[in-house]
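S.K.: Structural data only, the sequence is not supplied:
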């Protein structure tokens, strides 16, 4: 594979365009496109702005007009080859007279794949793999969901130094400090599902919305999903209409994720209690762990995770730590919490 310096710069710019703030989460990946002239100068740029809007290639072609003929299209994802709410990008590039296409990441979605073959059959020079790791990282959850047929699962927990998620009397507010809670809202905003069990709803009555520093719900909210067989009364906050709520009448993590995937969800933020967390861990369905550890000792109370069936230290669950961050206090009286981000070994081995 041979790429010019101009193409490398253009791909870096296309990735910036794809990551443009304000693009809503949804079933579509984030994609950017840059059209280059023969001398390496930029003819046009484009990016996808969410489901139902023009794809990045179409956006760039519309800006370029007739000047698109003879250009090189540098795209973060293989141009699609299907007709959905918009037409196939591969055909649009052919019709525009593009000479060469360079893309970063192949499209594993069987519905949209095949753009490379369509372009080559039309006589267009095609290369791929430029900054592929960066493109995959940008669309981590979408890529995982397409390749594995289920949403990516991030398990969030808040725990004391001795691994407790609640005191002996059941109280759990607040183990972590305000800085940790604000950080949780940031991570919630990056997912498209917040999932808990009926036990958490009955015990804590959480709202499960994404809120700002003033505790005001944001305009865009992830789906709230509640998993379990117990009935919930209509007065629970998770049913208050501030965000869409889906009741998953199952205790099977595989079934729950299949239902969420059928609803075009890519990233589950698992915030349930120890029983629900243990069920996902036992099923091998946790792909990332985010733990907020507070400088607190309780000595008794609920554990942060339920029984995993582990009877010996040799069988312990040992995720790989990928980040350690000290969250400095933002409220009077708080002490720093530590956020640990970890990857279970199975998640990296599935690639």
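M.R.: Done, it's in. A quick note: this is a predicted structure, and the numbers were derived from the prediction, not measured.
S.K.: Please make it C-alpha for all contacts and neighbour counts, starting now.
M.R.: OK.
S.K.: hey, where'd the strands end up in this protein?
M.R.: Using DSSP state E, the strands of the chain run over residues 32-36, 42-47, 72-77, 100-105, 125-128, 152-159, 193-197, 223-227, 245-248, 267-270, 288-293, 320-327, 337-343.
S.K.: hmm, who's touching the first one?
M.R.: So that's strand 32-36. Strand 32-36 is contacted from outside by 7, 10-11, 13-18, 42-48, 56-57, 60, 68, 71-77, using CA atoms under 8 Å, 6 or more residues apart in numbering.
S.K.: repeat that with 7 Å
M.R.: With contact meaning CA atoms under 7 Å, 6 or more residues apart in numbering, strand 32-36 is reached by 10, 14-15, 17-18, 42-48, 56-57, 60, 71-76.
S.K.: Which residue ranges of the stretch 151-300 of the chain form helices?
M.R.: 178-189, 198-204, 253-262, 274-282 (DSSP state H, counting those that start in this stretch).
S.K.: Presented hereafter is structure B, for comparison with structure A:
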């Protein structure tokens, strides 16, 4: 299973819209006779790739796969049926499929007389596709709220200037995180004031080939010359101020499962008040402003007893000296 997990996590495999899956076929002596991994939407699933790699050696083999073999026909046929037809004797599964459309592969395999063991290293398999699993189980995308702030919690100076609160190492790190998401989300005010591109770029500031969907939520019209409306990446305007409506629309109509929230303090506060922030990533700069725009808006908190608590998962120093930022990754108390 370790090898299957390693295959699933192959670096060039897209994180969306499909889950990352790996499969290894073993003979009776435990020797690998075939292996494969899913390389993205429209390509053969991991099981089919492993069966092709094994050829006739797949008959009587044990298939070790990180996600329950699918039981439906989409762009490709059902993997459960492919395993049956190949004559696989036994199947070991890590994570059960949370997608009701594709689930049921274990039952189909067992009905065909194939021995199935499910749950081996399931937690690791879930972590590999954490946001995809979350979206299927919760009916909305996983939300990461990212912001940069000074040591005294300011995201911009009193005159509105904010470039650059975060350092270059922090900005490069932000693009790495953006690349793992399928949606960038801001409010109409951020577009009007900052005119962001919201693309994923490399160290030379060049856009990557694969870009997340750029989404703006709010009822105000967008300026026709907004950078977010260019052809560098797809974009969408959701005319709502309701965070839950926005997330449900993105999940239901656009198959999104990981939203990277980079809006201003008002939009961030709306998501926090609604309990719709699942992860917080902040870049803290070693500078002081004393006044200026807060990193987050009014949360309706008037006493310390009602403070929103966060659980620190990671603290990493990026850069050094004047270029140093501290990246803090946290989980809200209610998640």
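M.R.: Okay, I see it. Note that the structure is predicted; figures quoted are calculated from it, not measured.
S.K.: Between the strands of structure 1, which one is closest to residue 349 of structure 1.
M.R.: Taking CA to CA, strand 337-343 is the member of those nearest to residue 349 of structure 1, at 10.5 Å.
S.K.: how far does that closest one sit from the chain's center?
M.R.: Remark: strand 337-343 of structure 1 is offset 17 Å from the chain centroid, using CA atoms, centre = their mean, to the nearest Å.
S.K.: That strand: average distance to aligned residues in structure 2?
M.R.: Superposed on structure 2, strand 337-343 of structure 1 shows a mean distance to its aligned partners of 0.5 Å (mean CA distance after the TM-score superposition for structure 1).
S.K.: So which bit of structure 2 is that strand matched to?
M.R.: Strand 337-343 of structure 1 corresponds to residues 325-331 in structure 2, going by TM-score structural alignment.
S.K.: returning to what we had before: of all the strands of structure 1, which lies closest to residue 299 of structure 1?
M.R.: Nearest to residue 299 of structure 1 among the strands of structure 1 is strand 152-159 (12.1 Å), distances taken as CA to CA.
S.K.: Counting by contacts, list what the closest one packs against.
M.R.: helix 140-148, strand 267-270, strand 288-293 (3 or more CA pairs under 7 Å, 6 or more residues apart in numbering; DSSP states H and E).
S.K.: neighbouring contacts of the last one?
M.R.: Pointing back at strand 288-293 of structure 1 there. Contacts for strand 288-293 of structure 1 (CA under 7 Å, 6+ apart): 153-161, 176, 180, 337-344.
S.K.: 8 Å instead, please
M.R.: Contacts of strand 288-293 of structure 1 (CA under 8 Å, 6+ apart): 153-161, 176, 180, 337-344, 347.
S.K.: In structure 2, what range does it match?
M.R.: Under TM-score structural alignment, strand 288-293 of structure 1 corresponds to residues 279-284 of structure 2.
S.K.: The second one now?
M.R.: Mapped onto structure 2 with TM-score structural alignment as the criterion, strand 267-270 of structure 1 occupies residues 258-261.
S.K.: Have a look at how far, on average, that stretch is from structure 1.
M.R.: Looks like 0.4 Å for stretch 258-261 of structure 2 (mean CA distance after the TM-score superposition for structure 1).
S.K.: for structure 1, what's the longest helix?
M.R.: The residue-count maximum for a helix in structure 1 (DSSP state H) belongs to helix 5-18.
S.K.: for it, packing partners?
M.R.: On a contact count with 3 or more CA pairs under 8 Å, 6 or more residues apart in numbering; DSSP states H and E, helix 5-18 of structure 1 meets strand 32-36, strand 42-47, strand 72-77, helix 132-138.
S.K.: Minimum distance to residue 280 of structure 1: which of those has it?
M.R.: helix 132-138 (23.7 Å).
S.K.: For the closest one, grab the matching residue range in structure 2.
M.R.: Using TM-score structural alignment, helix 132-138 of structure 1 pairs with 122-128 in structure 2.
S.K.: List the buried residues of that stretch.
M.R.: Neighbour counts over stretch 122-128 of structure 2 (16 or more other CA atoms under 10 Å) mark 122, 125-126, 128 as buried.
S.K.: gap between the residue nearest the centre of structure 1 and residue 151 of structure 1?
M.R.: Nearest to the centroid of the C-alpha atoms of structure 1, with distances taken as CA atoms, centre = their mean, sits residue 141, at 3.8 Å. For residue 141 of structure 1, the distance to residue 151 of structure 1 equals 7 Å [CA to CA, to the nearest Å].
S.K.: what do those two both touch?
M.R.: By CA under 8 Å, 6+ apart, the residues touching both residue 141 of structure 1 and residue 151 are 266-267.
S.K.: Tell me, how many residues neighbour residue 216 of structure 1?
M.R.: When counting by other CA atoms under 10 Å, one arrives at 10 neighbours for residue 216 of structure 1.
S.K.: and it, what pairs with it in structure 2?
M.R.: Aligned partner of residue 216 of structure 1 by TM-score structural alignment: residue 206.
S.K.: now its match: how far from residue 244 of structure 2?
M.R.: Taken as CA to CA, the span from residue 206 of structure 2 to residue 244 of structure 2 is 33 Å.
S.K.: Tell me which residue of structure 2 lines up with residue 116 of structure 1.
M.R.: Counting by TM-score structural alignment, residue 116 of structure 1 corresponds to residue 106 in structure 2.
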